[in-house]
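**Q** sequence unavailable; structure follows:
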């Protein structure tokens, strides 16, 4: 069973709470109208977890609710798959809802923002660790390349420019791993700071990690540009982390909101 999370809309992007999708209650049932986009696994989903406003006037605090929708029921139109730069093994698409009766509501009415924020805290920590692993893999591949290749009669691993790139990667990995551990510890302790620390970890991994990945790829020259060697795919996949699970811009906004509170 595959359940796809449907919160993003074309016009809202990472500003998820400016969505237009609504859920109107009729008796004990809710009827959903709206469109969601950029949904991972949408083309192959059995169900959708749809976020919609039950009270537009209340906004995201008290007005947003979450619902389960069957992908095959009447009024549901699934779109995709969309062609992407990276993460091509994970299908992406959208879903249009026209007066769709929800199977059920998850949690209390108006409680979806708190639910979503908790889910994002987990997701950002876990995916930060996953993407850090991509950097580790590429760094090790680059080091192996440097050991096996010479330039000017000297191994690349012994040349200052190459060594500096690897050193920068090591420093980044150490710093990023510490931030991930701090965030995971805060989450484990149910700290109110876990949401902030998860954003700090994600922003560091996404923003600095992209630069490190680019430097690692470029340090190998044409080797890193060839599809068969895998580095270019890892780089394309990593770039997506600057967008999904909240873009770098969104993480900066979250961090800034804590510093001014």
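**A** It's in. None of these values were measured; they are calculated from a predicted model. Numbers count the residues shown, from 1 in each chain.
**Q** CA atoms for contacts and neighbours, from now on please.
**A** Noted.
**Q** I figured residue 93 hits residue 43, correct?
**A** Yes: between residue 93 and residue 43 there is a contact at 5.9 Å, judged by Cα atoms under 8 Å.
**Q** put this next to the previous one:
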């Protein structure tokens, strides 16, 4: 791995910071309180090219490599105080656009990727089910072949972006007795009969990144909208999860960097008992720990991004996701302690970052699931 950024990578990083500082930080407290998804900000991200960074130019994207994308997302996270939108953008890119890019037919790529990249459509990834939880492949949603179509029936839950989505990547089984070998991936337009979004969820954090259940009632999907091939859904899901786990938390690197700088500034300026609180080891030690966690998470995400295109990303992606999510939660907890009573208030915005960060330990596979993946990759016997 080369740790020296090119001029182009550095320019894109600073461009992302400048854009986010100008366009992403208005009305955040009110938007969080009222659970407002800003289509205006979403469109601004699309206009900059953020929604199509990894997608080749022939479909309207920028055609950037994974490591460059990680760097740009870090810059975006440094500039944007809206940590909630990180998860909406991540779900849109990694769990919606990537399966189309990696496994979709040329017809599906041409039909759907430009709309997703341009911001015209918001994408959502519907796989989790109420009874399945982390056992994603043990699903009850069915797809029954009927002529040139499949008929989908079932329900999905915890679907990020669902209330504002125009398009869904979803999974259903063509034969439940086959287990994971029966799972099939579908591209589903949100306005077709039989697809409905219900039970909009109110959450602890990530409140401007909406979530809801998606219900399929005799939804007729053309067989040409199968992504990959019938029964290849498990492979599709596994592959795109490498990308999501490796890169969905890259913006939190920038958010943690900005938080550390704010803590350093405050600790040097805040005087207690005749000296700045930075002089007390109880405070300086917390900030040092923040920096150590950030440096570790940053290197792990960059390694995972590199492995996506040069090696086996299975373990690096899970390690990066595990460490970065845990680091983000602890960093914002420590920041509240540094700021004291002020850190606990809404106006200082740290509490919102903490609430948003807690969700990162659950999204894209819980921390416990990442440990299971790492254990299995190490060769540990994880089943009795």
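**A** Yes, it's here. All figures in this text were calculated on a predicted structure; none of them were measured in a lab.
**Q** just to revisit the earlier point, touching both of residue 93 and residue 43 of the first structure, which residues are there?
**A** 78, 79, 80, 81 (Cα atoms under 8 Å, 6 or more residues apart in numbering).
**Q** what does the first one align to in the second structure?
**A** The equivalent of residue 78 of the first structure in the second structure is residue 197 (alignment by TM-score structural alignment).
**Q** hang on, that match in a strand?
**A** Yes: checked against DSSP: H, G, I helix; E, B strand; the rest coil, residue 197 of the second structure lies within a strand.
**Q** measure it to residue 377 of the second structure for me?
**A** Distance, residue 197 of the second structure to residue 377 of the second structure, using Cα to Cα, to the nearest Å: 37 Å.
**Q** who's more crowded, those two?
**A** The neighbour comparison of residue 197 of the second structure against residue 377 (other Cα atoms under 10 Å) goes to residue 197, with 20 against 12.
**Q** ok, the closest residue to that one other than its chain neighbours to residue 208 of the second structure distance?
**A** Distance criterion Cα to Cα, 6 or more residues apart in numbering; nearest residue to residue 197 of the second structure, sequence neighbours excluded, is residue 214 at 4.6 Å. Per Cα to Cα, residue 214 of the second structure is found 18 Å from residue 208 of the second structure.
**Q** okay, and stretch 34-44 of the first structure goes to which residues in the second structure?
**A** Using TM-score structural alignment, stretch 34-44 of the first structure pairs with 154-164 in the second structure.
**Q** in the matching stretch, which residues are buried?
**A** 154, 155, 156, 157, 158, 159, 160, 161, 162, 163, 164 (16 or more other Cα atoms under 10 Å).
**Q** next up, the contacts around the fifth one.
**A** With contacts taken as Cα under 8 Å, 6+ apart, residue 158 of the second structure has the following neighbours: 126, 128, 211, 212, 213.
**Q** now, the residues you listed that are in strands?
**A** 126, 211, 212, 213 (DSSP state E).
**Q** the third one contacts residue 196, correct?
**A** No: between residue 212 of the second structure and residue 196 no contact is recorded; they are 10.2 Å apart, counting by Cα under 8 Å.
**Q** neighbour-wise, which of those two wins?
**A** Per other Cα under 10 Å, whichever of residue 212 of the second structure and residue 196 has more neighbours is residue 212, with 21 against 17.
**Q** aligned to that one, what sits in the first structure?
**A** In the first structure, residue 212 of the second structure lands on residue 93 (TM-score structural alignment).
**Q** any idea how far residue 48 of the first structure is from the residue nearest to that match when sequence neighbours are not counted?
**A** If you skip the residues right next to it in sequence, residue 93 of the first structure has residue 80 as its closest partner in space, 4.2 Å away by Cα to Cα, 6+ apart. Using Cα to Cα, residue 80 of the first structure is found at 15 Å from residue 48 of the first structure.
**Q** the more surrounded of these two?
**A** residue 48 (22 against 17).
**Q** ok, that one touching residue 76?
**A** No: under the criterion of Cα under 8 Å, residue 48 of the first structure makes no contact with residue 76, lying 10.0 Å away.
**Q** got the buried residues for stretch 131-145 of the second structure?
**A** Those would be 136, 137, 138, 139, 140, 141, 142, 143, 144, for stretch 131-145 of the second structure by 16+ other Cα under 10 Å.
**Q** what about that stretch, how long is it end to end?
**A** End-to-end span of stretch 131-145 of the second structure (Cα to Cα): 24 Å.
**Q** counterpart of it in the first structure, which residues?
**A** By TM-score structural alignment, stretch 131-145 of the second structure lines up with residues 11-25 in the first structure.
**Q** quick one: the strands in the second structure, in order.
**A** 123-126, 142-146, 149-160, 167-173, 183-189, 195-198, 211-222, 226-227, 271-272, 275-276.
**Q** pick the most buried one from these.
**A** strand 123-126 (a mean of 28; mean count of other Cα atoms under 10 Å).
**Q** mean per-residue distance, it versus the first structure.
**A** In the superposition against the first structure, strand 123-126 of the second structure averages 1.0 Å from its aligned positions (mean Cα distance after the TM-score superposition for the first structure).
**Q** now for that strand, which elements pack on it?
**A** If contacts are counted by 3 or more Cα pairs under 8 Å, 6 or more residues apart in numbering; DSSP states H and E, strand 123-126 of the second structure sits against helix 85-92, strand 149-160, strand 167-173.
**Q** and residue 85 of the first structure, how many neighbours?
**A** 10.
**Q** thinking it is in contact with residue 236, fair?
**A** Yes: between residue 85 of the first structure and residue 236 a contact is recorded at 6.5 Å, counting by Cα under 8 Å.
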